[in-house]
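> fold the following for me, if possible:
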Amino acid sequence: MRAIVIYATCEGQTERIAKRCADVMRRAGVATDTYDVTRNDVAELAVESFDAVMLGSSLHYAEHDPRIAWCIREHRQQLASIPTAFFSVSLGIISEHAKDRAEAEWLADEFLHDQSFNPTRRACFAGALRYSKYGWLKKRLMRWIAEKSGSKTVTTQDYEYTDWNAVNAFATDFTALLIGNTTERLQSTLAS
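Take a look at the predicted model:
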């Protein structure tokens, strides 16, 4: 069983989540690679080499990364035939306003719907405010968004909101599905 976690990251939190998922899967015995589409050519990605695929994208300005959308469209047939997972990373998921949380969930669902992609597992995780990595304009914009949603607004500090227990649980659940599928395939092969 070989798996890959394909992700798109801006300031690094989606990468941290992707690598945590891959680590959980590896520790459970599933050989897992990671692939950052923001640093590597998506056209070189050989999805057909893997038995399972997890995809993750940050959500910025109500949009998921178009390179993740491209991966889904380009490998639609392969993804439909293997176990898949998708996670979205945004600050909206931890807003003190229910409307913002619902919108973050809806945007993830809408992205998947637009790609005609129905992953086996799906999750939304909170990201981080990396004020130290933002330029002047983005820092002001993110401060305004944070203030509106009830998050931290001191721009001289960074804030991490990711629920690592939820990330571990998501990766563990997906891994259990993979190991179960492998066990079923082995039992089927032995029975023939």
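
> for the rest of this, base every contact and every neighbour count on C-alpha atoms.
Will do.

> what are the ranges of the helices in this structure?
For the chain, the helices defined by DSSP state H cover 13-27, 66-74, 76-80, 98-114, 136-149, 164-191.

> among those helices, which is the most enclosed?
Using mean count of other C-alpha atoms under 10 Å, the stretch among the helices of the chain with the largest mean neighbour count is helix 13-27, at a mean of 21.

> elements contacting it?
Secondary-structure packing of helix 13-27 (3 or more C-alpha pairs under 8 Å, 6 or more residues apart in numbering; DSSP states H and E): strand 2-8, strand 31-36, strand 52-60, helix 164-191.

> now show me the structure for the sequence below, then we'll compare the two:
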Amino acid sequence: MTKKIAILYASVDGQTLKISNTLGSQLQKSHHSVDLFPVGAFDGDVKAYDLFVIGASIRYGVHDKRIIDFINTQKTQLDSVKTAFFSVNLVARKPEKNAPDTNPYVIKFFKTIDWNPTLVTVFAGKLDYKKYPFFDRIMIQFIMWMTKGPTNKNAEIEYTDWKKVEEFGEQLNGL
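As a prediction, this is how the structure comes out:
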């Protein structure tokens, strides 16, 4: 059955967009109609979609405020359709923190909002120090040092498990 699917995303460094594009392509191959929106660009009706997917990255321990505002503003509409949420963060590079019920950012996120999507997952992001502005690089290096991650200023490591992204796409396809 062909579905109309929206993917709304907030991406700081591009990895959440890359994941959103991958999911969109996968769903289109299953003959679904997919609309991709950066946060702030969606001005349609959530209820016009069979499935509404929201993806957000973490920066300094929080998801993009615009995603939170969107969810709070559109809660009634989101509750009337099937929904999914995915978080992209570097903490998820650790096996013990790569599930919705073990990832501290996802746990904190759902404690601060009143929304229960149909499906939730978390993906590890990408670390690319050369891409970050000076202040962000220093802060992320400090956070990585505290969490025993790589701190080499030339490090570029994609932690995203693309098989897990594909499996999430299959789950979305089945909703």
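
> what's the TM-score once they're superposed?
Scored against TM-score structural alignment, normalised by the length of structure 2, the superposed chains reach a TM-score of 0.88; 173 aligned residues with a C-alpha RMSD of 2.2 Å.

> coming back round to it: okay if I get the helices of structure 1 as CSV plus distance to T155 of structure 1?
Putting the helices of structure 1 into CSV (distance: least, C-alpha to C-alpha, whole Å) gives the following:
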stretch, distance to T155 of structure 1
helix 13-27, 17
helix 66-74, 28
helix 76-80, 41
helix 98-114, 22
helix 136-149, 7
helix 164-191, 23
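
> so which of the ones you listed is nearest G127 of structure 1?
When those are ranked by distance to G127 of structure 1, counting by C-alpha to C-alpha, first place goes to helix 13-27 at 6.0 Å.

> the closest one vs structure 2, average offset?
On superposition with structure 2, the mean distance recorded for helix 13-27 of structure 1 (mean C-alpha distance after the TM-score superposition for structure 1) is 1.0 Å.

> in structure 2, what range does that helix match?
In the comparison with structure 2, helix 13-27 of structure 1 aligns to the range 15-29 (TM-score structural alignment).

> which residues sit against the matching stretch?
7, 9-11, 33-36, 55-57, 88, 125-126, 165-166, 169, 172-173 (C-alpha atoms under 8 Å, 6 or more residues apart in numbering).

> got it, and stretch 91-100 of structure 2?
Residues outside stretch 91-100 of structure 2 that contact it (C-alpha under 8 Å, 6+ apart) are 102-104, 106-107, 120-125, 159-160.

> try stretch 162-175 of structure 2
With C-alpha under 8 Å, 6+ apart as the contact definition, stretch 162-175 of structure 2 has outside contacts at 19, 22-23, 26-27, 30, 51, 82, 84, 121, 123.

> likewise for stretch 118-137 of structure 1?
Identification of contacts with stretch 118-137 of structure 1 by C-alpha under 8 Å, 6+ apart yields 11, 13-14, 58, 83-94, 104-105, 108, 112, 139, 142, 155-163, 166-167, 170, 174.
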